[in-house]
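# Predicted model, plus sequence, below.
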Amino acid sequence: MTDKHVNTGIEIIYTIAAVLVLIGAFFTIQHYSNGISILVIGFMLGSVISAVDTSRLKKKIKKLEEEIKQKK
């Protein structure tokens, strides 16, 4: 997979997590069943994808720093 595909996938998952949080919040405010569950799933999905994205970006930064050191 190219970096562009990975970025697009991560953006899609972030969007899904945000939509789940909004729907869960709406359901909770309206006292619909499973509102809290949807809200928690959205937050968990957002947290997991954030951790994955942060880890991926740290590796990318480290690789770029090594390339800069080699050029000097």
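On my side now, so go ahead. Numbers count the residues shown, from 1 in each chain.
# contacts and neighbour counts: CA atoms only from here.
Noted.
# Residue 45: what's it in contact with?
Shown in contact with residue 45 (C-alpha atoms under 8 Å, 6 or more residues apart in numbering): 13-14, 17.
# List the buried residues for the helix or strand encompassing it?
Taking DSSP states H and E as the definition, residue 45 sits inside helix 35-71. For helix 35-71, the buried set under the neighbour-count rule, 16 or more other C-alpha atoms under 10 Å, comprises 35-40, 42-43, 45-46, 49, 53.
# Comparison target below:
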Amino acid sequence: MDYDRQTSNTTYRIIYVIAAIMVIVGAFFRLQHYPNGPSISMIGYILGMVTIIFDRIRLKRKNENLEEQLKQKE
């Protein structure tokens, strides 16, 4: 169980870092007027938003499970 949690945390971090790098590269492309700069930025933004949404859902489920365990102990 601990291994799965660590793996999912690492996966979310890696995906979020990739999204951030894409946004920075897209911004650089925009500044230099290279082609596809806005597209790269938009893909980075969307990837970041999707990652955050799935991470929030995962954390909400984890919180609900912990609250349920706490109620069972009482």
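Yep, it's here. In this text, all values refer to a predicted model and were calculated from it rather than measured experimentally.
# Reformat the buried residues of helix 35-71 of the first structure into a markdown table and put distance to residue 62 of the first structure next to each item.
What follows is the buried residues of helix 35-71 of the first structure, written out as a markdown table (distance: C-alpha to C-alpha, whole Å):
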| residue | distance to residue 62 of the first structure |
| --- | --- |
| 35 | 41 |
| 36 | 39 |
| 37 | 38 |
| 38 | 36 |
| 39 | 35 |
| 40 | 33 |
| 42 | 30 |
| 43 | 28 |
| 45 | 26 |
| 46 | 24 |
| 49 | 20 |
| 53 | 14 |
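# Where does stretch 36-51 of the first structure end up in the second structure?
Matched against the second structure by TM-score structural alignment, stretch 36-51 of the first structure falls on residues 38-53.
# Quick check: that stretch compared with the first structure, mean distance?
Using mean C-alpha distance after the TM-score superposition for the first structure, stretch 38-53 of the second structure ends up 0.2 Å from its aligned counterpart in the first structure, as a mean over the superposed pairs.
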